[in-house]
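Trainee: just coords:
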């Protein structure tokens, strides 16, 4: 079968930067794909972009539309430079964009990064806007990577991504279930910045702290954790439903960090157990995302589950989500379902994504 060279692009809620991965994908059989990541890079956001993205949800409509356009151009320029630096060509660009609003309960999800700008600067057919159609059909619009987990990493019982939010997917009775577990790096990074750091390198801050069990109990009682999937979270939820408990705690900063780490690990462990029918022994869990480099967090997760926790090579840890959206993009071009209702709770499974450019040669 034909091989496709695709640039997958991802910007997560933790705002570490723009992930760009050049991937080769080939369908081996219906619903099973092989992959290679040929080159990858992360473009760190300067202070200007980080501030602009974090404040965008509070800006007026003109600022919003300008940012959408300029951010698309920013993506396109960096893809063009990335391909030139690595002497690579691509059949397709598949960009998640950067989430500004995610409120599926209000029928809203918005990712910026105008596909017109990406196509104009690269000349490569581009797919963006993967979430909106699912939300319109009543779904959560997230997480979407369960499709890739099934088609690329089916040898694992579950896949856990420790990004801005932690999300998990698993095959349950032949259906791929996927949902957000809770906040992850988005809250850990907030505490790290109080120490003058962008993130807690290897979990060193958390390792020095002690668990504050009063705060831990309050966090574990947050209503979201009692909801049945499908379910998802957005940045707005942190401010309105979570951060107040942390802000009001009298615990020391390092103790807050340790408590948040154990809270995340407990929620992850609980969900692994639930998805395993109460017995996770012998289950294999692939863990990726920036949180996989947090040794203290991984240690606590291992404490809270009997499953085998597998952290792969660094490249896959860093770029699995970009790879996943590369796959979602080519499925969109092939007019194949790339968002499944069983994972999101939508009324219909959909072929999702907006197209920009000339697709006649793909």
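Mentor: Thanks, I have it. Computed from a predicted model, the values in this text were never measured in an experiment. Numbers count the residues shown, from 1 in each chain.

Trainee: From here on, just use CA atoms for contacts and neighbour counts.
Mentor: OK.

Trainee: At which residues are the strands of the stretch 201-350 of the chain located?
Mentor: 284-288, 308-310 (DSSP state E, counting those that start in this stretch).

Trainee: which one of those lies closest to residue 61?
Mentor: strand 284-288 (35.6 Å; C-alpha to C-alpha).

Trainee: buried stuff in the closest one?
Mentor: Neighbour-count burial for strand 284-288, with 16 or more other C-alpha atoms under 10 Å as criterion, is recorded at 284, 285, 286, 287, 288.

Trainee: again with stretch 168-186
Mentor: By neighbour count on 16+ other C-alpha under 10 Å, the buried set for stretch 168-186 is 168-171, 176-186.

Trainee: before we move on, what about stretch 217-233?
Mentor: Buried residues in stretch 217-233 (16+ other C-alpha under 10 Å): 219, 224, 225, 229, 230, 231, 232, 233.

Trainee: how distant is that stretch from the center of its chain?
Mentor: When distances are taken as C-alpha atoms, centre = their mean, to the nearest Å, stretch 217-233 is centred 18 Å away from the chain's centroid.

Trainee: Now the strands of the stretch 201-350 of the chain in a markdown table, please, with extra columns for distance to residue 121.
Mentor: Below are the strands of the stretch 201-350 of the chain laid out as a markdown table (distance: least, C-alpha to C-alpha, whole Å):
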| stretch | distance to residue 121 |
| --- | --- |
| strand 284-288 | 31 |
| strand 308-310 | 39 |
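
Trainee: Residue 53 is nearest to which of these?
Mentor: Of all those, strand 284-288 comes closest under C-alpha to C-alpha, at 24.1 Å.

Trainee: what sits up against the closest one?
Mentor: 156-162, 307-312, 316-318, 320 (C-alpha atoms under 8 Å, 6 or more residues apart in numbering).

Trainee: on that earlier part again, farthest-apart pair in the buried residues of stretch 168-186, please.
Mentor: Most distant of these, by C-alpha to C-alpha, are 171 and 186, 27.0 Å apart.

Trainee: Comparison target, given below:
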């Protein structure tokens, strides 16, 4: 089989920052995978599309299907423009889609952006729908990134992504363990938006606020945080618990941001059990890694035995798009890209539907 692949990875997170497009090269050499991000960009969503995606869970069945197809068309068009702009020749596209529902206990997980429409408008083969098979096998269908962490970022003890929802991945006793930790940018961006900001730049607003210990206790209270893995979070849970708690609080927004950063850092600390003696390397990616105040808090809570490392801005911003491109490669090769030890499925599986155009 080919040992080098050129793939476009697509990711749209729950924080609605936009569509991440990453053109990546993967080379298999001496039993190791080597990656390069060759071109990458984030396409900011229009206000209309943000409203459609944000309100998709309350849309009628007919409108939801229409949006599923329309978002696939939009995604394919953006990929086609990206390919022409950079004069590149990708082998295929791998798309995560935009999550609307994720309730694996009910065997439900829906990512908008129908693969057939992406393929038709990008004029490229597409790999998508990475979660459904794992859920059919009684797994959580999430997290999906850990196989990429294991094969592309093996030098780190922990890989943490601070996206709309924070998650962690690590190896323990020769098994990959991963789970969603808590809501992250979904909370921080919502709070920033309430004072007219798209996000809290470098944690400036949070740094100016004060810690409310009662609110912190409420944010830390849900049983999910003490439940064992495998486990995963969806937007529905965040709306019902963390965001509801923040909305009910009468504290100033800066204080809510400060307290939320402490909540996130404390939950991250709780998730990072010591794996061995000595120093632990922690890779921090996702939009939250640009929040200097949150990163400082995390390092303070973890202490000197942990080294929190924020990589290049390119890897911080596009690691998830990179790894979904990689999941597409594994699916293309017919190799497992979803791990039983992470999701709780009956066995490792090769997730993803392929659309050829």
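Mentor: The structure has been received and is ready for your questions. Here the structure is a predicted model, which means the values were calculated and not measured.

Trainee: List the ones among the buried residues of stretch 168-186 of the first structure that fall in strands.
Mentor: Among those, the members falling in strands (DSSP state E) are 168, 169, 170, 171, 176, 177, 178, 179, 180, 181, 182, 183.

Trainee: Residue 255 is in contact with residue 211 of the first structure, correct?
Mentor: Yes. Residue 211 of the first structure is in contact with residue 255 according to C-alpha atoms under 8 Å; the separation is 5.7 Å.

Trainee: what ranges do the helices span in the stretch 51-200 of the first structure?
Mentor: For the stretch 51-200 of the first structure, the helices defined by DSSP state H, counting those that start in this stretch occupy 61-85, 115-122, 132-136, 146-152, 185-194.

Trainee: Same list (these) but as a markdown table, adding distance to residue 49 of the first structure.
Mentor: Below are the helices of the stretch 51-200 of the first structure laid out as a markdown table (distance: least, C-alpha to C-alpha, whole Å):
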| stretch | distance to residue 49 of the first structure |
| --- | --- |
| helix 61-85 | 9 |
| helix 115-122 | 17 |
| helix 132-136 | 24 |
| helix 146-152 | 29 |
| helix 185-194 | 17 |
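
Trainee: out of these, which comes closest to residue 51 of the first structure?
Mentor: Of all these, helix 61-85 comes closest under C-alpha to C-alpha, at 11.8 Å.

Trainee: what lines up against residue 29 of the second structure once you look at the first structure?
Mentor: Under the alignment (TM-score structural alignment), residue 29 of the second structure maps onto residue 28 of the first structure.

Trainee: need the contact list for the counterpart of residue 117 of the first structure in the second structure.
Mentor: Structural alignment (TM-score structural alignment) places residue 117 of the first structure against residue 117 in the second structure. Counting by C-alpha under 8 Å, 6+ apart, residue 117 of the second structure touches 69, 70, 72, 73, 76.

Trainee: and what of residue 323 of the first structure?
Mentor: 8, 21, 23, 37.

Trainee: From these, list the buried ones, please.
Mentor: Buried, going by 16+ other C-alpha under 10 Å: 8, 21, 23, 37, out of the contacts of residue 323 of the first structure.

Trainee: and the gap between residue 214 of the first structure and residue 253 of the first structure?
Mentor: Residue 214 of the first structure is 15 Å from residue 253 of the first structure, where distance means C-alpha to C-alpha, to the nearest Å.

Trainee: Of the two, which one has the most company?
Mentor: Just comparing residue 214 of the first structure and residue 253: by other C-alpha atoms under 10 Å the higher neighbour count belongs to residue 253, 19 against 11.

Trainee: Now check the second structure for the residue matching that one.
Mentor: Using TM-score structural alignment, residue 253 of the first structure pairs with residue 253 in the second structure.

Trainee: so its match touches residue 191, yeah?
Mentor: Yes. If you go by C-alpha under 8 Å, residue 253 of the second structure and residue 191 touch, sitting 6.5 Å apart.

Trainee: what sits against residue 194 of the second structure?
Mentor: Taking C-alpha under 8 Å, 6+ apart, we find residue 194 of the second structure in contact with residue 253.

Trainee: ugh, wrong one, residue 356 of the second structure
Mentor: Applying C-alpha under 8 Å, 6+ apart, the residues contacting residue 356 of the second structure are 119, 124, 125, 126.

Trainee: out of those residues, who has the most neighbours?
Mentor: Top of the contacts of residue 356 of the second structure by neighbour count (other C-alpha under 10 Å): residue 126, with 31 neighbours.

Trainee: okay, now the residue nearest to that one when sequence neighbours are not counted: neighbour count?
Mentor: Excluding its sequence neighbours, the residue lying closest to residue 126 of the second structure (C-alpha to C-alpha, 6 or more residues apart in numbering) is residue 93, at 4.7 Å. The tally of other residues near residue 93 of the second structure (other C-alpha under 10 Å) stands at 31.

Trainee: Next, work out how far apart residue 125 of the second structure and residue 80 of the second structure are.
Mentor: 12 Å.

Trainee: Name the nearest residue to the match of residue 29 of the second structure, ignoring sequence neighbours.
Mentor: Closest to residue 28 of the first structure by C-alpha to C-alpha, 6+ apart is residue 34, at 6.6 Å.

Trainee: show me what contacts that neighbour?
Mentor: Taking C-alpha under 8 Å, 6+ apart as the definition, contacts of residue 34 of the first structure comprise 25, 26, 27, 28, 152.

Trainee: Can you give the contact residues for the host helix or strand of the fourth one?
Mentor: Taking DSSP states H and E as the criterion, the element that holds residue 28 of the first structure is strand 17-29. Contacts with strand 17-29 of the first structure, where a contact means C-alpha under 8 Å, 6+ apart, come from 1-12, 33-45, 75, 79, 90, 319, 322-323, 326-327.
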